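Asker: Need coordinates for the below:
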Amino acid sequence: MAWRSRAGSWVAWSGATGAILPHPGAHRGFLLHHQQRCGFRKVAKRVEPKKEAEQGELVQKRGVAPPVEPPTPQLPKRSFRRLVKPLVFTVGFTGCSFGAAAIWQYESLKSRVQSYFDEVRADWLDKLRPQKHGDFRKQVNQWWNSLSEGQRTVTGIIASNALVFCCWRIPYLQRTMVRYFTSNPASKTLCWPMLLSTFSHYSLFHMAANMYVLWSFSSSIVNMMGREQFLAMYLSAGVISTFVSYVCKTATGRLGPSLGASGAIMTVLAAVCTKMPEAKLAIIFLPMYTFTAGNALKTIVALDTAGLIMGWRFFDHAAHLGGALFGIWYVLYGHELIWKNREPLVKIWHNFRTPPKV
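Answerer: A predicted model of the protein is given here:
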């Protein structure tokens, strides 16, 4: 789930552990403690203008600088003009993702046709070669082949999240991680964190929960869409959900960093539940209680809507809601509007890849 900080604060809460990420640009405020030794207040003496002038001359003679009041930290200004670049980035990245997925699917089909006889020949040679026992590489290949296509597809996503999680533990990289792997509409860097924060988790429980849900629904979503279309939708969902979070944070003034793959995972969950509303689901710790996918989706959307309206700050409800709505829209309308109209682009790529006949 995408975790976020309290409004106006320059820290990011991450995960159930309540870890705090200091923002590199945050001012360190000065806290003035006023202590009273007894129950009576001492009336301040009135200083005459003449005495003030004498004190000023004394300070100049001694060369002592007058006391300076501590600076007050400035809160970031919210402006919808700053969302123009994220909007352009969201539209452009989504279009490029689906375009690249269409070309990737074309190349995959072409490669499968060309390598058919090579695979037959390789299988024939494997039968002639003596079998090796206890080979680690062979065991890894057997494990990999036992996975479904969806599980093999999300393995790379899980590995990327684990790598970013390890980078959070390196003190030297803290500033870079906060700048590029947390999404914040008040930050100087707005566009690339919309994508990179989708692979970023500071809490181990946060990452484990998100990756478990992604692994559980991977087979269903990839069987439904194919790995190319799934990856395009997943990456686009991360950017779109972050942009929705930007808009809500700017509108409410609750600026602060967020991170996590929850927006993209909510898209996957919403797509599967919309396509198969009668499928039975169960909670991890309570497998005896089952409910339909349609009811689960309605409950999640209702909770995130309530959290957004009431201002709950533990989760980034705007990102959750944006991801869920994008998943529902894509299954109902987006697949027809985007993926089924990829043929002109594929033809252009085919003409580019095919050498002219002499």
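Asker: can we go C-alpha only for contacts and neighbour counts from here?
Answerer: Fine.
Asker: need the next SSE after the longest helix along the chain, C-terminal direction.
Answerer: Longest helix in the chain, counting residues (DSSP state H): helix 84-114. Toward the C-terminus, helix 84-114 is succeeded by helix 116-128 as the next helix or strand (DSSP states H and E).
Asker: Just want the angle from that next one to helix 84-114.
Answerer: Between helix 116-128 and helix 84-114, the angle comes out at 60 degrees (axes from the mean of the first three to the mean of the last three Cα atoms, to 10 degrees).
Asker: to compare against the first, here's another:
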Amino acid sequence: MFNNIPPITRNIIIINIVVYVITNFFLYALGNFQLYSILSAYYPFSPFFKSWQIITSMFMHAPLGDGSGLMHIFFNMFMLYNFSFLENILGGKRYLILYFLSGIGAYVIFNAWEFVQVEIFARELESLGFNIYEYFSNTNQILKGSQESIATQKELIEKIIKIISTPLVGASGAIFGVLAAFATIYPNTKLMILFVPFPIKAKHLLIFSIVISLFLGYRGNDSGTAHLAHVGGALVGFLLAKIWRKHLYRFN
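Answerer: Alright, predicted model coming up:
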């Protein structure tokens, strides 16, 4: 069965699984989180950010002990497997472009919203007499004001620190791009989804997924899932498929 998967998709699945095994071996067998930190993608203005993380994060999943554990990589790889025939339709080169550009789009959209959040928190802190940027520049910043004001400042500082120190594991964003591309090219194809007892048209599944992701991302869901990264990946997949669909038969 595995040999029947088109080569690009097969290699992407293999890389994802190998990276997952190695990173979790370092994390649990050696007690070393460093590899997860190196390969996951941080906020672009974080001191932990490295440029290569935008690419390596596309092969990263939640660690074994992080709630979703194995289910995260299982569902992602299962989705890739089910839509692998899209590689034969688009061709290997375009499929590879789809995967990587969707992953980049996921990173950009997710961190654009994170940037907005950081700026909102920074302005609130500034109104309370605290400059977060000088704080990060090692300038002495003292919390001033009433106890209530100081408590608010501490809470806002913690929110900003959480944003810049929490890595993004971005495989889902790239895979959402694949889903969006399929739904754009074949919108009326009916799909059977795990735990759903009836078929759903691809376009309806995509719309539902985007609406839920937007809602949870805007609400600030604390599940650890980067919902807006899904939206970014899907947006890129949709745009690429709209462009390519006009010339689909010429590709083949």
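Asker: tm score of chain vs chain?
Answerer: TM-score for the superposed chains, counting by TM-score structural alignment, normalised by the length of the second structure: 0.69, backed by 191 aligned residues with a Cα RMSD of 2.3 Å.
Asker: and residue 104 of the first structure, how many neighbours does it have?
Answerer: When neighbours are counted by other Cα atoms under 10 Å, residue 104 of the first structure registers 16.
Asker: Where does stretch 120-134 of the first structure end up in the second structure?
Answerer: Alignment of stretch 120-134 of the first structure against the second structure: no match, by TM-score structural alignment.
Asker: Actually, stretch 343-354 of the first structure.
Answerer: Using TM-score structural alignment, stretch 343-354 of the first structure pairs with nothing in the second structure.
Asker: and residue 296 of the first structure, what pairs with it in the second structure?
Answerer: Per TM-score structural alignment, residue 296 of the first structure is aligned with residue 205.
Asker: average distance between the host helix or strand of its match and the first structure?
Answerer: Secondary structure from DSSP H and E places residue 205 of the second structure in helix 202-219. Comparison of helix 202-219 of the second structure with the first structure after fitting gives an average deviation of 1.1 Å (mean Cα distance after the TM-score superposition for the first structure).
Asker: So residue 85 of the first structure is in contact with residue 188, correct?
Answerer: No - using Cα atoms under 8 Å, residue 85 of the first structure makes no contact with residue 188, being 11.7 Å away.
Asker: Roughly how far does residue 252 of the first structure sit from residue 310 of the first structure?
Answerer: Distance of residue 252 of the first structure to residue 310 of the first structure, given as Cα to Cα, to the nearest Å: 11 Å.
Asker: can you give me the strands for the second structure?
Answerer: Counting by DSSP state E, the second structure has strands at residues 190-191, 200-201.
Asker: Let's have those strands in a markdown table, adding distance to residue 56 of the second structure and mean neighbour count.
Answerer: Shown next, in a markdown table, are the strands of the second structure (distance: least, Cα to Cα, whole Å; neighbours: other Cα atoms under 10 Å):
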| stretch | distance to residue 56 of the second structure | mean neighbour count |
| --- | --- | --- |
| strand 190-191 | 30 | 14 |
| strand 200-201 | 32 | 16 |
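Asker: Minimum distance to residue 35 of the second structure: which of those has it?
Answerer: strand 190-191 (36.9 Å; Cα to Cα).
Asker: which secondary structure elements does the closest one contact?
Answerer: strand 200-201 (3 or more Cα pairs under 8 Å, 6 or more residues apart in numbering; DSSP states H and E).
Asker: which residues are in contact with the strand it packs on?
Answerer: Contacts with strand 200-201 of the second structure, where a contact means Cα atoms under 8 Å, 6 or more residues apart in numbering, come from 187-193.
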